[in-house]
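Undergrad: Attaching a predicted model along with its sequence, questions to come.
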Amino acid sequence: MNADHTYFAITINPHHSSNELSVLFSGDGKPVPLHKMGPAVHDYYLIHTVQAGEGIFEMNNRSYPCKTGDTFFIFPGELFNYVADAHQPWHYTWVAFTGRAAGMMLSQIGVTPENAVISGCSPRVLRHHYRHIRSSFQQSTFPVMEDMEAAGWLRLLIRELGRSNTHQITAKPVTETDIERQIGQAIRYLELQYTQTVSIEELAHKLGYHRTYLCKMFKQYTGFAPMQYLFKIRMERAKQLLETSMTIDQVASSVGFNDALYFSKQFRKWTGTAPSVYRKEQKS
């Protein structure tokens, strides 16, 4: 038993990872009254969720009184301290993590060193995610797999916290209209599905617009009709692939053409050069 806690449990990730998101350790504890941490600095991110009780968290010259349902965030390199209440000391769960994507993910849900607390979360729901993070390190002889599983549950935890912090999440500019957002979605769809058979009717149905209206607005915002834009994506990607060792057949298939001869004809129409000639020119 930790002398500063009436209850204390912690699990540590046995696998050192440099992934975009990796849990270091996770725990659950009930500190004694006035138990204090800091002033200190960590070299990792640390999230605490208050399951019950109260306390004070301080970071970046701000003081946050925290109670049941509040979650506070410690950032690498930021001086912090926190102390349990004298009469109703908090019970909290926590998770420490690192990774290239960590700061970006917290920023996306509106959490920064200047706004480091989210309120109004369901302790029960978050406790479920914390429990799964900890149990990830207790069930197999393959630490790499445990690391992956814990990172997955951490993502779900961050997602759940984001749901309670929508007022802090940066919204798209108010000047962006519904049709602009929908055209952006259409472009994204074409950029991801260009290898497949694409139906403009189906795309229009997904976005909730009539085919004619979607085509008109798409051309207004991009300068291309949807199928022209799709063709452009395919040809530009084909140019990239022709600089590799892939065969013409393989390139054609990779950009959505089942017939290599038809692909060659379309590529020549787009570039003025046959694929084989284009390849030789790039190598010369």
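TA: Sure, I can see it. Numbers count the residues shown, from 1 in each chain.
Undergrad: switch to C-alpha atoms for all contacts and neighbour counts from now on
TA: Fine.
Undergrad: Neighbours of residue 150, how many?
TA: Other residues within reach of residue 150, judged by other CA atoms under 10 Å, total 26.
Undergrad: Where do the strands of the stretch 51-200 of the chain begin and end?
TA: For the stretch 51-200 of the chain, applying DSSP state E, counting those that start in this stretch gives strands covering 54-59, 62-67, 71-74, 80-84, 91-98, 117-118.
Undergrad: What residue, apart from its backbone neighbours, is nearest the residue nearest the centre of the chain spatially?
TA: For the chain, the residue nearest the mean C-alpha position is residue 105 (5.6 Å; CA atoms, centre = their mean). In this structure, residue 105 finds its nearest non-sequential neighbour in residue 158, 7.8 Å apart by CA to CA, 6 or more residues apart in numbering.
Undergrad: pretty sure that neighbour is touching residue 104, no?
TA: No: checked against CA atoms under 8 Å, the pair residue 158 and residue 104 is beyond contact range at 11.4 Å.
Undergrad: Presented hereafter is structure B, for comparison with structure A:
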Amino acid sequence: MSHYDYRYTSDGFIPSIELKLFYCGSEQCAPGHSWGPALKDHYKFLYIHSGRGIYRVGERTYELGPGGAFLLSPDVVAYYRADEQDPWTYSWVAFDGINAGTYLRLARLSPFEPVVQCRQPEAFELIFRHIYEACQLKVSSGTRLLSHLYALLSLLIEQAEAGHAPAKMDNPQETYVKKAIEFVHINYSQTVTIAEMADWIGLERKYLSKLFKQATGLSPQDYLIQFRMNKACELMGNPSLSIGEIAGSVGYKDPLLFSKMFKKLNGVSPTEYRKSS
């Protein structure tokens, strides 16, 4: 399969709310080729056709080879790298939607269980072949791509169910981390502290910080800052908002402190970022 990277654009059909496809692609990686540590604001599923590499999320590292697959989850720091001697070739599909998390949970995939060994590699190879072929179409490729995404998720769910294990309930630690992430998503525009987050969840602050870093690779404070800056970057696209208004919208009363943090994370000031975007 040759290298390609397809960015989805609407082809006229009514866009799906429950599942949205953003982009897909395939690549034969050079030795040692890597991505991250970084994070995304959507899901990205990568399937390995051949070769080997590692995937690191939080404080866990996984070694993967042919037929293996791994999931990047929104706002979770991740890193992956091709093997120096036997670099992998993989395909990917990026998506989101109100039901995306539900489908993935049924497939036993989450930030806490981000890898899977595909027991029917020929079926997964076929789906990604269909995705590649759909990308070559000039008409209705979006509709067809979305149908292949559903087929991929269905295959993952069927494989999970074939293990005859009931759907696992979130363990308490996972629930605490999810609540912390929910707290950030709800309150990032307010002046909040990690102590307030811990009180809201009902945990001691140091214990929450330990659980959170094990799961995401970031401290709660760093996650809050990163999430705020991601939202700020989105707001930069609105020319009617001043830098001060954007700062206030993401929880910073002091525009100078906001600009300092923005430059620390993005390498440029908010004004420079806006000019270049």
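TA: Great, that's in hand. Fair warning: this is a prediction, and the values are worked out from it, not measured in the lab.
Undergrad: Send over the TM-score of the superposed chains.
TA: Put the two chains on top of each other and the TM-score (TM-score structural alignment, normalised by the length of structure 2) is 0.54; 165 aligned residues with a CA RMSD of 2.5 Å.
Undergrad: sorry, back to before: map the residue nearest to residue 105 of structure 1 across to structure 2 for me.
TA: Here residue 158 of structure 1 is matched to residue 153 in structure 2, going by TM-score structural alignment.
Undergrad: in the longest helix anywhere in structure 2, what's buried?
TA: Under DSSP state H, the helix in structure 2 containing the largest number of residues is helix 141-162. In terms of neighbour count (16 or more other CA atoms under 10 Å), helix 141-162 of structure 2 has its buried residues at 141-146, 148-149, 152-157, 159-160.
Undergrad: State the pair within these that is farthest apart.
TA: 141 and 160 (28.7 Å; CA to CA).
Undergrad: residues in contact with the counterpart of residue 40 of structure 2 in structure 1?
TA: Aligned by TM-score structural alignment, residue 40 of structure 2 pairs with residue 42 of structure 1. Contact analysis of residue 42 of structure 1 by CA atoms under 8 Å, 6 or more residues apart in numbering lists 74, 75, 76, 77, 78.
Undergrad: okay, the angle between the longest helix of structure 2 and strand 89-96?
TA: 100 degrees (axes from the mean of the first three to the mean of the last three CA atoms, to 10 degrees).
Undergrad: which residues touch helix 141-162 of structure 2?
TA: With CA under 8 Å, 6+ apart as the criterion, helix 141-162 of structure 2 contacts 8-11, 13, 20-21, 93, 103-104, 106-108, 118-119, 124, 127, 130-131, 134-135.
Undergrad: before we move on, the earlier item: mind checking which of the strands of the stretch 51-200 of structure 1 is nearest residue 268 of structure 1?
TA: So among these, strand 91-98 is nearest, using CA to CA, at 48.8 Å.
Undergrad: Work out the gap between that closest one and the centre of the chain.
TA: 19 Å (CA atoms, centre = their mean, to the nearest Å).
Undergrad: Could you list every helix and strand that that strand packs against?
TA: strand 22-31, strand 45-52, helix 123-135 (3 or more CA pairs under 8 Å, 6 or more residues apart in numbering; DSSP states H and E).
Undergrad: quick one, which of these is nearest to residue 64 of structure 1?
TA: Per CA to CA, nearest to residue 64 of structure 1 of those: strand 45-52, 12.5 Å.
Undergrad: Now do that closest one: which elements does it pack against?
TA: strand 62-67, strand 71-74, strand 91-98, helix 123-135.
Undergrad: corresponding residues in structure 2 for the first one?
TA: When strand 62-67 of structure 1 is aligned against structure 2 using TM-score structural alignment, it corresponds to residues 60-65.
Undergrad: And residue 109 of structure 1, how far from residue 148 of structure 1?
TA: Here residue 109 of structure 1 is placed at a distance of 22 Å from residue 148 of structure 1 (CA to CA, to the nearest Å).
Undergrad: And residue 162 of structure 1, by the same measure?
TA: 21 Å.
Undergrad: Likewise for residue 233 of structure 1?
TA: Taking CA to CA, one finds residue 233 of structure 1 at 34 Å from residue 148 of structure 1.
Undergrad: From the chain's centroid, how far away is the longest helix of structure 2?
TA: 18 Å.
Undergrad: That one: what's the following helix or strand?
TA: Following helix 141-162 of structure 2 in sequence order, the next helix or strand is helix 172-187 (DSSP states H and E).
Undergrad: end-to-end on stretch 60-70 of structure 1?
TA: First-to-last residue span, stretch 60-70 of structure 1, CA to CA: 18 Å.
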